[in-house]
Every structure is written in structure tokens, then in C-alpha cells.
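# quick one, fold the following:
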Amino acid sequence: MCWKKCGGGSRHPGRSGSRVRYDYAVVGGGIVGLATARALGRQHPGATIILLEKEMGPAQHQTGRNSGVIHSGIYYTPGSLKAQMCAAGVQSMTAFCEEQGIAYEQCGKVIVATAPEELPQLERLYQRGLDNGLKVQLLSAEEVRAYEPHVQALKGIRVSSTGIVSYRQVSAALVDLLRDSGAEVRFGVKVERLTASADGYDIGTSAGDFAARVLVNCAGLHSDRVARLAGADPRSSIVPFRGEYYELRPERRSLVRGLIYPVPNPDFPFLGVHFTRMIDGSVHAGPNAVLAFGREGYRKLDLNLQDLREVLANPGFRALARKHLREGAKEMLRSWSKATFVRSLQRLIPDVTAADIVPCAAGIRAQALSPDGKLVDDFLLIDGPNALHVCNAPSPAATSSLEIGRAIAARVPGVARRRSFSLTRQGVPA
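Model (predicted):
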């Protein structure tokens, strides 16, 4: 069946009534959506592609508000999508930056144990790094200070492949590449309605109606809602966790040379506050992890009643909150008390004082939560007829974005041959 009279390979979208028709529609203008649209165009030369983003520019949420780290993959379960795509993503992301003239630096990081009870977990983390094929080095206290003179630690791990970059700059370059290739990138266009049709999806938006043979949902904070609009079961719900940061005053940046992380608490699903030197030379301290009262609630008092009602009515969230009640209370205290936040930082660098740091912009982690109250640990890709939904892509999704895009594009050819397709292995790309 021909998609339009001029053939599926035309760069000009067809029309049916008032709807503009495309071969592929990508929802979401964060780095994963942009990378996916680019990968689709490279995999299917001549295909008509549109990317729809409700904000007025790219990378306005998770992508543009994260710490800008090119992650090594040391934390992730061997064999998981995160571990595989992150390791490959380090290579593809740095190669992309080289090609596009985007500043980056592989400065490495240290993960440090500051108390005796953290040493067994540090050893396990070192072994995981080896299992994931990384170049990791165990450090004595003296060796830690050789890399980070102001850090107080018992032992540490050096991960040399970790780097820093501006993902906003990477996203801007992807937008330019998409437009140069003939793809259409539309900002300020909110998807409001999705209706499955014989030929794909009718897409109702704030800027009119479109249609596409294939829908790819990369909507991040709203990915579960977009999946449901399309009639898919995301098997999870997004819970927004705000991560708040402070920034070292310029005259105190010398306290940090690169990236300094604590040993993560194995019973709490976040990495703990740490120090990150950004590509612009600034140094950020954080983030904590507190429930946001809205999916885009970047400030403490931001409130979206619909979002908050959804979270509080979710039995899975209530189970999660009960399990992590003590740690959650500590995170809330750290959110409201600068002195408590500083004490957490002083475990890594005792010389840091409250006068050395000032608040800076927060970010929100779009974390998928399963109905049984467990945080979805891996990237989660859900298939539907003529559609694929990226329903969990928190960190290290930015590092892995080019690999995620390639994995999605590699599954799409089946759609071009059949009216519908289905992913294997419970929605995970083979």
C-alpha cells in the first residue's frame, strides 16, 4: 500500500483533508526525541519526519536542566539497556561533539567512601565497573587527594571515561541537522489527541491536525500520558522528583577539579549530592531528590493539583513512600535547610561552608514507577500498533541518546513493510 500518491520516499508530506501526513511523527523535543528523529532519517532516507514539541525550544526539561555529565555506566546492572547504551553512548556522544565542534571534556570522576560502612559498597561498585568493561581504578586516601586535594575519603574509585558537556548545545546541533536533512521541527505545538487509524495515527495538536504512519513517543515527563492517549499501556506512571542544586561561588571553584560523587546508598534509588564541574567552568553541588508537586514543578512551592492528585492516589507511590520514609524525610529536610545540605557536602569536602554556595536552577527526573511501588530501573520501551513509546528514560538517557535513537530506528523498518508491528522481549529492543 502506498502511503501517498508521490510514494513513501518523498520529502514532501502528503495531505488528506486538512491533515498533513508524515511517515514518522516524534513527540518530544528533548535530546532523546531529537536523536530518535535524526536516527530515523538516517535509517530511512527520504522519509517524511515531523517532530512536535510543546515548548518554544528544545531541551527545556530533563535535557537542559541536568548536570551535563557524560556518564560512564558504572552504576548500571551488567547486561541492562542502561549499561549497554551508556557504554556505547560515551563513544557516540564524544564523537558527535568532535564532528559538530561542541566543547566537551573527559575529565573523569572519583567516587569516594567517607565512612567505614561504605567500603563494602565501594568494592561492589568497583567490581560492577569491571563487569561493565570500564577502566576503573581503586584509590587509596592519598591517591584520591592527588586527583581532588580537598576531598576527605578513606578510599575511592577513579572512572576516567566520565565527561562533561552542554546537552543544550548538543540538542541545538541536532535541531540544525534535522532541519538541514529536510525533517520538520515544530516548537510550541502540544499534542492533545491521538487516534489510531488504518494508516497510523491522526494527531490533534494545539496547532492543527497531522497524521503519521508511525508514532514515536519521547515525551519525557509526560510520556505515560502520551502513551495512554495512543491507547497503549505504559505499564508504569511517571513520578516527578525534583533535584535541587547549589553553585559554588566563583572564588571557591578551586575546591573541585572534576566530578566528586559519594558511594550511593544501595537502599535508596538516587546517587546522593555530589560536586560537578560544568563545561562552562562553574561548579554545581547536588542534587537532592524530593517529590515535586507538579511534573514541571521546578520551584518548591510550584503546585499542579492534577499532577499531585495522580501521584498521591497511586498505590505504587504510597508503597514507595512507606519503604523509603526515613530517607525521604531526610531529603525533604535537606531541601528546606541549607545547613543540612551543606553538611552533606562537607562529608566530601570539609572546607565547604554555607557562604560558599548559592542556589541555582533545579531539574526534575521523570521516573517511571511500576504498580507494585518499584522504580523502573532500566530504560523502558513499550510497543503498540505502529508506535513505540519511550516510557522511562532518566539518567543516563542524555549520554545514551544517540544509541537510544539508533535502537528505536532499527525497530521501525518492520512498520514500513506491515501495517503494524510488535517489539520482542517485553517491549525491549533486541
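
# rest of the way, CA atoms for contacts and neighbours
Fine.

# can you pull out the strands in the stretch 101-250 of the chain?
Here the stretch 101-250 of the chain has its strands, by DSSP state E, counting those that start in this stretch, at 104-105, 109-113, 136-140, 155-159, 163-165, 184-187, 191-197, 200-205, 208-217, 237-248.

# now those strands as CSV including distance to residue 93 and mean neighbour count?
Listed next are the strands of the stretch 101-250 of the chain as CSV, based on distance: least, Cα to Cα, whole Å; neighbours: other Cα atoms under 10 Å:
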stretch, distance to residue 93, mean neighbour count
strand 104-105, 10, 19
strand 109-113, 18, 26
strand 136-140, 20, 17
strand 155-159, 17, 24
strand 163-165, 9, 24
strand 184-187, 22, 19
strand 191-197, 29, 17
strand 200-205, 32, 21
strand 208-217, 22, 24
strand 237-248, 24, 24
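
# include distance to residue 406 when you put those into CSV, please.
As requested, these are exported to CSV (distance: least, Cα to Cα, whole Å):
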stretch, distance to residue 406
strand 104-105, 22
strand 109-113, 28
strand 136-140, 27
strand 155-159, 26
strand 163-165, 21
strand 184-187, 19
strand 191-197, 24
strand 200-205, 21
strand 208-217, 13
strand 237-248, 24
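
# out of these, which comes closest to residue 280?
Using Cα to Cα as the criterion, the shortest distance between residue 280 and these is 8.8 Å, found for strand 163-165.

# tell me what the closest one is packed against?
The elements that strand 163-165 packs onto, with contact taken as 3 or more Cα pairs under 8 Å, 6 or more residues apart in numbering; DSSP states H and E, are strand 69-70, strand 104-105.

# let's see this one next, to set against the first:
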Amino acid sequence: MAYDCDVLVIGGGIVGLSAAYAVTRSSPGTRVTVLEKEPGPARHQTGRNSGVIHSGIYYRPGSLKARYAVRGAAEMSAFCAEHGLPYEITGKLIVATDRAELPRLHALVQRGRENGIPVRELGPAQITEYEPHVRGLAAIHVGTTGVCDYGAVATRLAEASGADIRYGSEVTAITRRPDGVVARTADGAVVSGRVLVNCAGLHCDRVARLAGDDPGIRIVPFRGEYYELARPDLVRGLVYPVPDPAFPFLGVHLTRGIDGGVHVGPNAVPALAREGYAWSTVRAGELAGTLTWPGSWRIARRHWRYGAGELHRSLSRRAFTDAVRRLLPEVTEADLRRAPAGVRAQAVLRDGTLADDFLFREGPRTVHVLNAPSPAATASLPIGREIAGRALAAMGAMGATPAPAAGPSAR
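I've put the predicted structure just below:
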């Protein structure tokens, strides 16, 4: 068959665009096409987060998250500097406000050191040297954390990749052939490639099933709601609570962004649609998919207390403010102004386990990225190389060399 490209990427967020960038840099002459259903890049997870360049302190030593976040933080800063994109290495505080949190804080110190991250332990007086308005019993300072504009990074990756990027191209059907993969889009276009790479984020499990592969997980969407701080002078940099290790969420934190504004959040509540950025957004089919997945009910049974607290903070500005005041006592309800929400694509196994690490699976001529929530933006350049290596290996197994351009009849 005549191919439109060698590597066909579904998804124009930062992971998909990093994969395209890595393929063309690793193997010049390899033709890459990216299909993105939105009219531009980075419209969902990439463009709806707090913009933090994570250090990697939270993640289990030796895990992909730990390795790629540590490496990715340095590479992301270098990429921004090379391409003239705004970024700043600010450092951050992780603050214990209750004695019960102190053992977890000390565990983070050890984890950070195992991951090769510079960590400084602080007492109450030293906390106020960094953040005069923040109060806590103890804290750690992580010097390699920073902020950037991931939407701008994604746009630059798209430009630098040299890929054929087709926006407004929602994939509705995939056919796997002995010598390649063919995708059909909602507007009737047909695009063929030797290898398909699934970086569809919130829809990655659906795309895997379209390709005929069993992902073994279901994406359960969690909405993260943000506020903007009306008095940004209360926060100098980044301030986080001590996270609960039972959950992949970091808790409500304070983030001074690259624009100087301070974001407060996010919480983590079930979304009623894959792109459910408000309670009013409900898609019955997607909600039914979540509710019929056995893992969803097992999560609910295990963690209903945690979930009830998150729901309360979602529905009550006062409760949300109380959570923030643990770190920033001066804040009031009037200081919090609603900001755009995000949705986290959390992979959940059938037994209710929340996938804790980046998750890749392969089928014949397909590579699926099935769990890439935070810190995926930070780690996107190493993740892109991982994906590129798998895609190029799949091409090599086919004895393939970069494909000639397809004729008009194949488009």
C-alpha cells in the first residue's frame, strides 16, 4: 500500500507532539502525521494545568515518573531557553501544617535524595524567609522546581517537529492491515501509516479499542478546579501541602505562574464527561462507561471519605478556602476568583487500582500511551523519545524504511 506517512500520531497535546518531534530528530526523513481533533494544539490536559516544571520528588525511585521527571525538568528548562519561551526556576516549598504530616514530609526528603534532587529541610522561621505569609510546622525546599507555559511549548514542538499536523481531525475508525494502519476521521478523510502512535490522552483507551487492542484500563476523568488569588502578593513562588501517598493527587496548592498570577488548586472530583470542565457538562455515554467499569466502584468503596471531602470543597467556596488557609492563613473567600478547570486522565485498572506510573502498551504496528497524567508535561521530552524508540522499532521489525509520499487516491 502507499502510505501517507511512516508514523501516524493521534493526539496533539504535548506528549503527542513530543513524540513527533523525537521521531523526526531521531530518524531524519521519517514522515510523521499528527491527527488532532481540536482546532489547535494543547487544548486539554496540556493547556489546562498550573504550568509547573516538576522536580520528581514525589515519585518512587526507579519508576518512569521519577526518572523522566528529573531528566525532563532539566530538558524542559533547556528547551524553553533554546527556543526563547518563558520559564523560571522558582523552587517550591512542601509544607507540613499538622504533626501527623511530619513522617510523610521526612519520607519525601529521603525520596528526593534517592532521586538525586537537592532538598533543604526548613523550620517555621525559615519557611517565612521564603514565604512571609505561609505558616507551617516544617517544610522542605525543592530548588529544581519551576514554571513555564506548556501551551507555548507544545506549539513550538509542533513547529520544530516538521510533522504534517492536521487539526480538526477527530479519528472515528482505525483499520489495522498486515502492512500498516489506516485511520478515518470524522470529516471522511483517510490517513495511512506504517505505525500508529496513540497519544489521545483523555480518549486513549477508546482509541486503543478502535485499533483492536485491549487497553486493560479505563480512563476515569477527574476534574481539577482552580481559583485565582486576588492578592497575588501573598505568595512569592510555589507552595504545596504534604500529599497523601495513597492518591496520585498533590492537594490544593499555590502556584505563581509565568504571568505573575497565582493559581490556587486543584482539587480532584469525578468529572461527568471526558472533557467535563464543569458540573453542567454531562455526556451520558462517557459517564456510563465510567460507571460500568468495575474499577470505578472499587475506588469509590475504598476512598469514599476522601472523595466526599473533595466534593464538599468543590461545592463550597468556604470549604475550599479553609483548605487553602491551612497554608495561607490570611486568605479569605473574597480573595478567590474562579479560574478555568482542568481534567486529569487517570487510568484505572479493573480491580480499582489507580495506575501509578506512565503506562505504555504495544500491539501489532501500534504504540499506546495509556497513562500520562502529571508530571507528563514536565517529562514530555523523555517520554517523546521513549515513544519514538518504540515506534521506530516497530517500523524496523517490519523491515520498513521511510515511506514515499502517497498519491492523491490514498488521501
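
# nearest to residue 261 of structure 1, out of the strands of the stretch 101-250 of structure 1?
When these are compared for distance to residue 261 of structure 1 using Cα to Cα, the nearest one is strand 109-113, at 4.6 Å.

# and the closest one, which stretch of structure 2?
Taken onto structure 2 by TM-score structural alignment, strand 109-113 of structure 1 occupies residues 92-96 there.

# distance from the matching stretch to structure 1 after superposition?
Here stretch 92-96 of structure 2, set against structure 1 after superposition, deviates by a mean of 0.3 Å using mean Cα distance after the TM-score superposition for structure 1.

# I'd like to know which of the helices and strands packed on strand 163-165 of structure 1 is closest to residue 323 of structure 1.
strand 69-70 (29.4 Å).

# residue 135 of structure 2 versus residue 223 of structure 2, what's the distance?
Separation of residue 223 of structure 2 from residue 135 of structure 2 (Cα to Cα, to the nearest Å): 28 Å.

# same question, residue 27 of structure 2
As for residue 27 of structure 2, its distance to residue 135 of structure 2 is 51 Å (criterion: Cα to Cα).

# compare the two (neighbour count), which wins?
Neighbour totals were compared for residue 27 of structure 2 and residue 135, and residue 135 leads with 21 against 13 (other Cα atoms under 10 Å).

# which residue lines up with residue 200 of structure 1 in structure 2?
Across the two structures, residue 200 of structure 1 finds its equivalent in residue 180 of structure 2, going by TM-score structural alignment.

# and its match, what does it touch?
The neighbours of residue 180 of structure 2, taking Cα atoms under 8 Å, 6 or more residues apart in numbering as the test, are 192, 193, 194, 195, 365.

# could I get these as a markdown table with distance to residue 167 of structure 2?
Converted to a markdown table, these look like this (distance: Cα to Cα, whole Å):
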| residue | distance to residue 167 of structure 2 |
| --- | --- |
| 192 | 16 |
| 193 | 17 |
| 194 | 21 |
| 195 | 20 |
| 365 | 23 |
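
# out of those, flag the one nearest to residue 146 of structure 2.
Comparing every one of these with residue 146 of structure 2 (Cα to Cα), the shortest separation belongs to residue 195, at 35.3 Å.

# from memory that closest one sits against residue 395, does it?
Yes: judged on Cα atoms under 8 Å, residue 195 of structure 2 makes contact with residue 395 at a distance of 6.6 Å.

# common neighbours of those two, please.
Where contact means Cα under 8 Å, 6+ apart, the residues bridging residue 195 of structure 2 and residue 395 through contact with each are residue 365.

# can you check which part of structure 1 the longest helix seen in structure 2 sits on?
Residue-count comparison of every helix in structure 2, with assignments taken from DSSP state H, identifies helix 64-83 as the longest. Under TM-score structural alignment, helix 64-83 of structure 2 corresponds to residues 81-100 of structure 1.
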